[in-house]
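# got a predicted model here, sequence first, then my questions.
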Amino acid sequence: MSNTHTPLAPAFFSEVGAPSITQIEAAAARIREHAVVTPLLESAVINELTGGRILFKAEVLQVAGSFKFRGACNRLMQLSPEQKQAGVVAFSSGNHALATSAVAKLLGVKATIIMPADAPKTKVEGARDNGATVILYDRHKDDREAIGAEISRQSGAVTVPPYDDLYIMTGQATVGLEIVEALADVDVVADVVLAACSGGGLVGGVASAVRAKSPATAVYAVEPAEFDELARSLASGKPERNSPDAKSICDALQVVTPGKLTFPVNQRLLAGSLSVTDDEVRDAMRVAFKHLKLAVEPGGAVGLAAVLAGKLDVKDKTVVVILSGGNVDGDFFAKVLGG
């Protein structure tokens, strides 16, 4: 695949707020003690269905069930002793909650997690099982950041945001670093990498690593159809907002507007953003289970959904799809598989 992407000077990345490759490699070394180097998987059937070579970065097999563990681990491992004593506060629809609480448990740090009342039960219960204090809020009425700021003011707890934080984005970027390194080991260069997008920390981090190490590779975000704020923002050149009435089964990918830190990074590094419908996501979840034997949550399946639905020409191309999370409620997953 040919594209117009040009190599970027190493110094560029810090200029737009993106992590440098040196920072990303340091994060990979830092979190190696706790995080899993997840495999790249391949299915001959999916290759035949799509006409391309589709490789899957299985972050569903990461600790706490998603890529979010990487960012949380990178952040919490750099807390000072005083900050560890004060604890952390995080706000999340689920995967960041699970990741932050899991890392906090590993490091012996007290965690308070602010979650929407309609978050999947498996994610709420998982955070509590990790020993975190969970505070539920109404995502349509309450301001989760204000709740977190007040807790931090009263307790001195360090706020660990889900995406708008350089430590977090740098941790997520290790997904991209692992992809490029694994492909280099077998002398393969990916034409395209697809990553799910909510606030933009994963795709921004992945793009930072991939474009630094493999400048010929294009990186695309993938969003739910009604939460396509990044696609619209890239088109308009300024941050756009989603409708308050927007709905999607992708609970992990529901934000109001692109992140202040992540948007300039994604604006500069991405080839674009694709969107998929809930029905396309359900189909992708079924395909992943049937042919990869993986339980992928809706938000984690959007990249595969885009490929299966023909949102991108993948014929005769090597494409890496990040399956970003697998924390799906059993009852919901059973309904999806039942079709």
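Arrived safely, thanks for sending.
# C-alpha only now, for contacts and for neighbours.
Will do.
# distance of residue 188 from residue 166?
Per CA to CA, to the nearest Å, residue 188 is found 29 Å from residue 166.
# more crowded one of those two?
More neighbours surround residue 166 than the other of residue 188 and residue 166, with 20 against 12 (other CA atoms under 10 Å).
# alright, now check it against this:
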Amino acid sequence: MAELVPLEEIRAAAHRIAGVVVRTPLVPFPGAVAPSDATPPSPGRPDLLVKPESLQPTGAFKLRGAYNAIRVLTEDPVTRPGGVVAHSSGNHGFAVAYAAAMLGVKAAIVVPHNAPTVKTDAIAGAGAELVWVEPNLAARVAATGQIARTRGYAEIPPFDHRLVIAGQGTIGLEIAEDLAARPPRAVLVPVGGGGLVSGIAVAITALLPETKVIGVEPELAADARDSLHSGTRVAWQAADTARTMADALRVEQVGELTFPHIRELVSDIVTVTEDEMLAAVRQLALRARLVAEPGGAVAVAASLSRSAAELGLAAADGAPLVAVLSGGNIDPELLTGVLGAEATSYNR
């Protein structure tokens, strides 16, 4: 069995990324009951705090893991690679390109043909080379491996890598530090390949052992849920995961390294519908003034549309619920359409 990433590696990552990555706040979601309010929260609707990783320089949490990994790989001038290569639907690729530019190394990013233009434009704008492939994991992995072998580039996997998991785990470290005096009942985390939820789960279970970690993914790409419930890694077909608008979460199978973390440390994985994701994007923008892409909003969607019982939690007792908003790189046209759909209902 793969060895889990320890808390010490997450603490080391936090030291490396300090000053580069934003230490994001915990933002109260409007309508949640404040701890000092005498009025108890309504049944199953706890105090909600949003961790907005959309505020990162690259618009998503991925910079944490990417910078941590590339920083370690480039520290030794003797073993410093000629460049780095990664495969990504967008957010990880932008993070790798951004971190590589900061650290002075070349970057090649393998992207599927159906990757959003808003993300591929950002990757190119950061100075990285775009390498286009078919929209499936096998094609992405094959192209990444070929570039690594022929050019001597170091691979920066999007999730299945210890340094990447440790970098993402700094989010959990920050949550635990900020809520040490008032531990949340649960932290809800988007799940794609599992790097984010794995790192956060390590930090939260070590520092806030009474707090549950719950993964959230689209019901049209629920391979992680199926994997956790069956006890073994389950793969979905690329044609099936492509149905969800949450392009950041169209991963066909969780990683070999991330799955043991999920199996041992994550309480459950729940799913949300496409409409629930869009409703969360809308409410985040109009009520919390936060921009989210569909995949980035899944944890907020679950916290707004699922009761405590549906999340496997006890009735609200004043302890907060934390939802990680993992990214805000949404297509402008989609955001315009989402906001226009029911904007008048929030402006009365």
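Structure's in. What do you need? Note that the structure is predicted; figures quoted are calculated from it, not measured.
# quantify their similarity with the TM-score.
Between these two chains, after superposing, the TM-score reads 0.92 (TM-score structural alignment, normalised by the length of structure 1); 323 aligned residues with a CA RMSD of 1.6 Å.
# quick one: the helices in the stretch 101-250 of structure 2?
For the stretch 101-250 of structure 2, applying DSSP state H, counting those that start in this stretch gives helices covering 117-125, 137-151, 162-178, 195-207, 223-230, 238-241.
# so of those, which one's packed in deepest?
Of all these, helix 195-207 has the most neighbours on average by mean count of other CA atoms under 10 Å, namely a mean of 28.
# so which elements touch it?
helix 7-17, helix 162-178, strand 186-190, strand 212-218, helix 258-265 (3 or more CA pairs under 8 Å, 6 or more residues apart in numbering; DSSP states H and E).
# how close does that helix sit to structure 1?
In the superposition against structure 1, helix 195-207 of structure 2 averages 0.3 Å from its aligned positions (mean CA distance after the TM-score superposition for structure 1).
# relative to strand 186-190, how tilted is that helix?
160 degrees (axes from the mean of the first three to the mean of the last three CA atoms, to 10 degrees).
# so where in structure 1 does helix 195-207 of structure 2 end up aligned?
Helix 195-207 of structure 2 corresponds to residues 201-213 of structure 1 when matched by TM-score structural alignment.
# and for stretch 116-125 of structure 2?
Using TM-score structural alignment, stretch 116-125 of structure 2 pairs with 120-129 in structure 1.
# and stretch 52-62 of structure 2, by the same measure?
Using TM-score structural alignment, stretch 52-62 of structure 2 pairs with 58-68 in structure 1.
# stretch 148-168 of structure 2 now?
Aligned by TM-score structural alignment, stretch 148-168 of structure 2 corresponds to residues 152-172 of structure 1.
# which residues touch that stretch?
With contacts defined as CA atoms under 8 Å, 6 or more residues apart in numbering, stretch 152-172 of structure 1 is touched by 17-19, 23-24, 27-28, 67-68, 70-75, 83, 86-92, 96, 100, 148-149, 151, 199-202, 204-206, 259-262.
# run the chain-centre distance for the match of helix 195-207 of structure 2.
The chain centre lies 11 Å from the centre of stretch 201-213 of structure 1; the measure is CA atoms, centre = their mean, to the nearest Å.
# and the helices of the stretch 101-250 of structure 2: which comes nearest residue 311 of structure 2?
Residue 311 of structure 2 lies closest to helix 223-230 among these, at 13.3 Å (CA to CA).
# so that closest one aligns onto which residues of structure 1?
Using TM-score structural alignment, helix 223-230 of structure 2 lines up with residues 229-236 of structure 1.
# center of structure 1, which residue is that?
Taking CA atoms, centre = their mean, the centroid of structure 1 lies closest to residue 202, which sits 4.0 Å from it.
# doesn't residue 195 make contact with that residue?
Yes - with contacts counted by CA atoms under 8 Å, residue 202 of structure 1 reaches residue 195, the gap being 7.1 Å.
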